[in-house]
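Peer 1: turn this into a model:
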Amino acid sequence: MAGATPAGRGKEPVRQSNPGALAPSERQHAVFKAEQLALRLLSAGKLAEGGELLLKVLHGRRALCGPEHADTLATVHNLAALRHFEGRQEEASDLYELAVAGRSRTFGQSDPRTLASIGGLASVRRQQGRFAEAEEMYERALCGLEREVGSKHPETLTVLTNLASLHKMQSNFEAAEKLYSVALEGREEMLGSNHPDTLSTVFHLANLYASWGRLDKASSLYDRAMRGFESCLGESHPDTLSSMNNLANLRATQGEYEQAERLYERALSGFQSKFGADCLFTLTAINGYAGLRKQQGKLDVSEGLYRHVLQGRLKLLGAGHPRCEQTRQALVSVLLEQGKHDEARALESQETSGDCSRAPTCPCGRQSSAATDVP
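Peer 2: Sure thing, here's the model as predicted:
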């Protein structure tokens, strides 16, 4: 999640009661201004509002410029990035494939814009668990970008960071650490230590150390990322909430349950208000909170939360996805601890393909809470 929100700057769009009466050049300018506003909304974490406007911009660009104009393809790429960030991977895949194909024909396969879309598609494949495809695409994009724009260009560093995340997901921790460190050094040099992209790399490096068991390093980096995001983006921005959630995960691992609970509840409240109860990010948050409740011995609460997460993840990610499997195993463990052996065996036999319709409505507010890693 952190660092993934499409960003942009711009002034307020031109508002017309009858856009069809505008001259072509005026319509193009109105669409441009609308896109700038959409990207600004997305950068502020207003995903629903920004996404709706960006979709209208795409329709406008196709009508005004054609489907393979540079500006149209840029909008397709931005919308794909948003869908990926929202966890809507099938839509993101279709859009990125459209962007890659269109940019390859329009600009060539080695153009930085084409390579950026290939890198985006690689991130979708990573989230789909298609690691071999993702790695091949990342390597292709990285080699091309280093050749075309240099090793410290922002797009190159983005692909480098995402390749590191792939290695982290595969438990190749040393390889991931090396790539994250190179990306962090480059972003600090080019952007400064408090730029959102720099803080995004700090966040990902913290995730790595947490997975690796190097908790002291992870703690200081999560704290740096959370405070930095809160300062530059605001306390309710998704990147701030992601850092807060993952710091809560860490505190729970360290046995600091009261601090973990406070962080989880702040993060979950923010995610639910921005994304709703069934978004992938909110589900990831609930998953963490379910783990805390299990550690506290509140097994019935933990069971209900895990059921909700599993049902939601199956719907969004599909059976067989690693995150569905992780939640299923956690739910099985909670059932066994409660002596519900028949239910646990039945759930194990489903292999994440069964119905978890017993899941309750997503708990909100004070009663239950939790937050997210990168989707």
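
Peer 1: going by C-alpha atoms from here, please, whenever you check contacts or count neighbours.
Peer 2: Will do.

Peer 1: surely residue 306 touches residue 333?
Peer 2: No. The pair residue 306 / residue 333 is not scored as a contact, 10.6 Å apart, by Cα atoms under 8 Å.

Peer 1: neighbour-wise, which of these two wins?
Peer 2: When residue 306 is set against residue 333 and neighbours are counted by other Cα atoms under 10 Å, the residue ahead is residue 306, at 28 against 18.

Peer 1: contacting residues around that one?
Peer 2: Taking Cα atoms under 8 Å, 6 or more residues apart in numbering as the definition of contact, the neighbours of residue 306 are 286, 287, 290, 327, 328, 330, 331.

Peer 1: top of these by number of neighbours, please.
Peer 2: Most crowded among the contacts of residue 306, counting by other Cα under 10 Å, is residue 286 at 32 neighbours.

Peer 1: identify the farthest-apart pair in the contacts of residue 306.
Peer 2: Taking Cα to Cα as the measure, the contacts of residue 306 reach their widest spread between 286 and 328, a distance of 13.9 Å.

Peer 1: helix or strand: which one has residue 197?
Peer 2: With elements taken from DSSP states H and E, the one containing residue 197 is helix 196-212.

Peer 1: buried set for that helix?
Peer 2: Within helix 196-212, the residues scored as buried using 16 or more other Cα atoms under 10 Å are 196-211.

Peer 1: for residue 244, state which of those is nearest.
Peer 2: Distance ranking of the buried residues of helix 196-212 against residue 244, using Cα to Cα, places residue 203 first at 10.3 Å.

Peer 1: what's near enough to touch that closest one?
Peer 2: Applying Cα under 8 Å, 6+ apart, one finds that residue 203 lies in contact with 2, 221, 222, 225, 243.

Peer 1: residue 299: which of those residues is nearest?
Peer 2: residue 243 (26.2 Å).

Peer 1: next helix or strand past the helix or strand the closest one falls within?
Peer 2: In this assignment (DSSP H and E), residue 243 forms part of helix 238-253. From helix 238-253 onward toward the C-terminus, using DSSP H and E, the following helix or strand is helix 257-275.

Peer 1: one more, please, to line up against the first structure:
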Amino acid sequence: MSGAARIQRLQSLFEEAVGLAPPAREEFLTRLRAGDPALAVELAALLAHDEDTPSAERAIVDRVLPSAARLARRRSDHSPWPDIPGYRLLREIGHGGMGSVVLAEREDAQFRHQVAIKLVRGFPSEKLLERFRRERELLATLRHPNIARLFDGGTTMGGQPWLAMEYIEGQPLDDWCRNEKPSLQRRLRLFQALCSAVQHAHQKLIIHRDLKPGNVLVREDDQPVLLDFGVGKLLDEDDSALQATRTRMFTPAYASPEQLRGEAASTLSDVYALGLILFELLAGEPLRHVSGTTSVRSPSRVAETGEHWLRADARLLRGDLDNIARKALHDDPYRRYASAAALSADIQAWFAGHPVTAAADGWAYRMRKFVARHPVAVASSLAGLISLAVLSLRLVEERAQARLEAEGANQAAIFLVDLLKSSAPEATRGETLTVRGLLEQAEQSLEVRQFSRPEVKARLEMALADIQISLGRAEAAIELLEKAVQRARSPDGDPRVLGQGLRLLALAYLDASRHEDGLHAAEQALALNTKVFPPGHPEIGHTLMNLGVAKQHLRRHREALEHFHAAQALFSAAGEEYRENVLSSMHNQGWSMYMITRYEDAEPILLQTVAEKEQLLGPNHPSTLRTLQVVAQLEQATGRPRQAAERLSELLRRSILLRGEDNTTVADTRNILGSALHDLGRYEEAEAQYRAAMDTYAALGSDSQPGYAVPVNNLASLYEDQERLADAEAMFRHSLALRISRESGPWAIARAQNNLARLLLATGRVDEARVLAEEAWTVRGALEPAHHVERLDGLAMLARIENASGNDVAAQSHLASWKTLATQVTLAPNRRVAMHRMFAEFAVRSGDRGAVIAEFRAALAALQSAMPEGHPRIASLGIELASILVEGDEGERREAFALLDAARDIAAKHFSEHGPTLRRIAALDALR
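Peer 2: The predicted model follows:
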């Protein structure tokens, strides 16, 4: 081994051994002596030197690493701590393999407070210096109440790096458990706060890689604070250099299987480490200490043999909590929880008595959980659904069917009687789980009981599925309805039952985002129902509505409108009892008109629908609130963001009162409110709403659904407007990856591609932008040509890219197509501004300075007419225009500096110091 390689090997061993407790360190040295005695002697000398222990082996240290020896000796000869200007170092409060932590006091004329100073332990190798620099950069981006904050940082006179961090008064997590003996609820609430901190870091594209109880301090208020992101890394960082050194960047006892195998860490590695911490909180002992392997034992089994305070809660761990720990600790990363938020959401589901995703999914399990939460309501609902099924058998009134219908009704009634008998006291023997037993019996009986006609059983399955749809359990409904439809297809089955089953199946498919399946089922249902029901029957109207909604999701809005008009006419003719259905069809018409920018047609029908829904259903009915949300979106799209924000703020308040904080409807409203605030230039408030929407999605486990990508995309656009271009690019890429992995529709993926292409073009990466823009156009080009603004966006992006590349023929061709299409579409204010900006880019290419200025003036006027005074985008555009005018005559120069003075304070408040606007301001100042 060469001298350089030997020193590198010694450094690696030192970093691995220095953080070990004395017994473990001695064992480490013993193993090393067996393979390389000389290297073991040198390592022991380094360890002794690091501890400032007098040793005859210091000469070896000086020979091997003289710089380390000199630094350590200088530190021990003059002062126990290096001199850090502005701080007085008091005492050591912690140490580990990476550094020592010293309590210090800030010495300042204005304020005084205590901080924790982290110093490199031992010798500051280049690798350790780099790790410290990275830790400083990473921590500076994190702002979370459960993550220790970074205040300051630098390098001592001797070249030793340091960080000044928030001083946390608290106990390490394992000590807190031993000393406090907290209840299971306290432990789990603390763990959820820890998950929230880790999720925050992951959303910043940062992973920790060394989560363990020693890196968690618990304050007196039971709030955990996560320490030491020094071994974290950005997700897109190249880890090859770190792998080459083979230095452990983690604590083996809390590392994931992939880390132990030497593979790169990911967010799923942090999820595994959270699983280990959860196991320890539940069982009272570390998993690997108990089992000696990475196999997962049940926390409940371990807790049963622990201290009394643990044994008392062991029974509560059985089942869901055991399953949650197993899922978090799965050896296959992709079978763990997808995020820390998803892990926390399953614990929240356990608290609420909801089904957890870690459990074996099944209708029986979910129904048992539902019954445990709502025993009385379920009893009433069950009786109601059976009665409904019995009554529905009388839909067929033809005399030839009377006997069969009576026979079916009699069988359904017998089924109901049997279920009710099973809840009688003599059957339950006084047990308290009567309703749960009743529901289990319903499931089992429905599965095995024989009926004289298949549609009798099918109707019971359909009635139960209808309740599942109303409860938001689309997948459970699909399972029942697919069986019901199959039964109803029997040769002697009733086609009316089949038509009803297909209609309900279409609705369930649409709720599960299976839009093509929903369209197919709705088309079958309509073809069948128009044959078996008389014209004008309400069942045909319901089927038309489902078919229209399916086509809405598939961007076939003109066809959808035809179905909604037909349904409205049918329900209107059916009588006043179908008034709510009439209003639903009007809402759907307004939504489709909004989607194809027929704003003048959409607004009156939506306002009428809101007024009638408030009168018929009440102002806080979910259906009323849905239409109010579309009205607010229309106001925003037509340049009225202030009205939209006011309406959405009130809508959010009412939605929270109705549903509570934790549901996707509230998350959607927050996202739309954030967009309105974004348009108003209230960037901080907009970011808060976007992040709240993302957090709610994640807490509900809905971050795996396509809708979660929408606030991610909007946050990226906000960063783009703030000229935080690196952050914007990372979030746009995240949004695109989410939409691809979540199997979002091709239109959603194309939108994300176009947004990322726009950012890449702004940063000069034209070829990368072209690839994305052309991929997006393959989808957008097939949209309805005269009815979708996204075709305009796609054409504009292609034109701008070719113009920037100097491909004049292609650029002019795309621009001509854009102009033709623009005459058929209502342009919102933002798109009018983008239009003038695009024309200005073409004028720059042709060298027509007058046209450039004219287009910028037009863009500024359009922005000023739509946005409030002092909007950041007005300031940015004004500065851009000033940069052109300053090169003109004296009058244009005066106008340029007037624009500069008007925009300076606004720009300083809202834009990144590294962005183009502040750079332009500096350049203009230099020309005064």
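
Peer 1: before we move on, the earlier item: which neighbouring elements make contact with the following helix or strand past the helix holding residue 197 of the first structure?
Peer 2: Once the chain leaves helix 196-212 of the first structure, the next helix or strand it forms, by DSSP H and E, is helix 215-233. With contacts defined as 3 or more Cα pairs under 8 Å, 6 or more residues apart in numbering; DSSP states H and E, the secondary structure elements packing on helix 215-233 of the first structure are helix 196-212, helix 238-253.

Peer 1: residues of helix 215-233 of the first structure that come out buried?
Peer 2: Residues of helix 215-233 of the first structure classed as buried by neighbour count (16+ other Cα under 10 Å): 215, 218-219, 221-230, 233.

Peer 1: for that helix, give me the average deviation versus the second structure.
Peer 2: Once the two models are superposed, helix 215-233 of the first structure sits on average 1.7 Å from its counterpart in the second structure (mean Cα distance after the TM-score superposition for the first structure).

Peer 1: and that helix, which stretch of the second structure?
Peer 2: In the comparison with the second structure, helix 215-233 of the first structure aligns to the range 641-659 (TM-score structural alignment).

Peer 1: picking that back up, can you list the helices and strands packed on helix 215-233 of the first structure in a markdown table and add distance to residue 142 of the first structure?
Peer 2: A markdown table is the format used below for these (distance: least, Cα to Cα, whole Å):
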| stretch | distance to residue 142 of the first structure |
| --- | --- |
| helix 196-212 | 17 |
| helix 238-253 | 25 |
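
Peer 1: which one of the ones you listed lies closest to residue 41 of the first structure?
Peer 2: Closest approach to residue 41 of the first structure among those (Cα to Cα): helix 238-253, 12.4 Å.

Peer 1: how many degrees apart are the closest one and helix 215-233 in direction?
Peer 2: Orientation note: helix 238-253 of the first structure sits at an angle of 160 degrees relative to helix 215-233 (axes from the mean of the first three to the mean of the last three Cα atoms, to 10 degrees).

Peer 1: show me what helix 238-253 of the first structure is packed against.
Peer 2: Based on contacts counted as 3+ Cα pairs under 8 Å, 6+ apart, the elements that helix 238-253 of the first structure packs against are helix 196-212, helix 215-233, helix 257-275, helix 280-295.

Peer 1: so which of those is nearest residue 115 of the first structure?
Peer 2: Ranking these by their distance to residue 115 of the first structure (criterion: Cα to Cα) puts helix 196-212 first, at 19.1 Å.

Peer 1: for the lengthiest helix in the second structure, grab the matching residue range in the first structure.
Peer 2: Of all the segments of type helix in the second structure, defined by DSSP state H, the longest one is helix 399-421. Alignment of helix 399-421 of the second structure against the first structure: no match, by TM-score structural alignment.

Peer 1: any idea which helix or strand comes after that helix?
Peer 2: From helix 399-421 of the second structure onward toward the C-terminus, using DSSP H and E, the following helix or strand is helix 425-428.

Peer 1: so how far is that next one off the chain centroid?
Peer 2: 48 Å (Cα atoms, centre = their mean, to the nearest Å).

Peer 1: following it, which helix or strand shows up next?
Peer 2: Note on helix 425-428 of the second structure: by DSSP H and E, the next helix or strand toward the C-terminus is helix 434-448.

Peer 1: that next one vs helix 399-421, what angle?
Peer 2: With the same axes, to 10 degrees as the basis, helix 434-448 of the second structure and helix 399-421 are set at 140 degrees to each other.

Peer 1: name the residues of helix 434-448 of the second structure that are buried.
Peer 2: 434, 435, 436, 437, 438, 439, 440, 441, 442, 443, 446.
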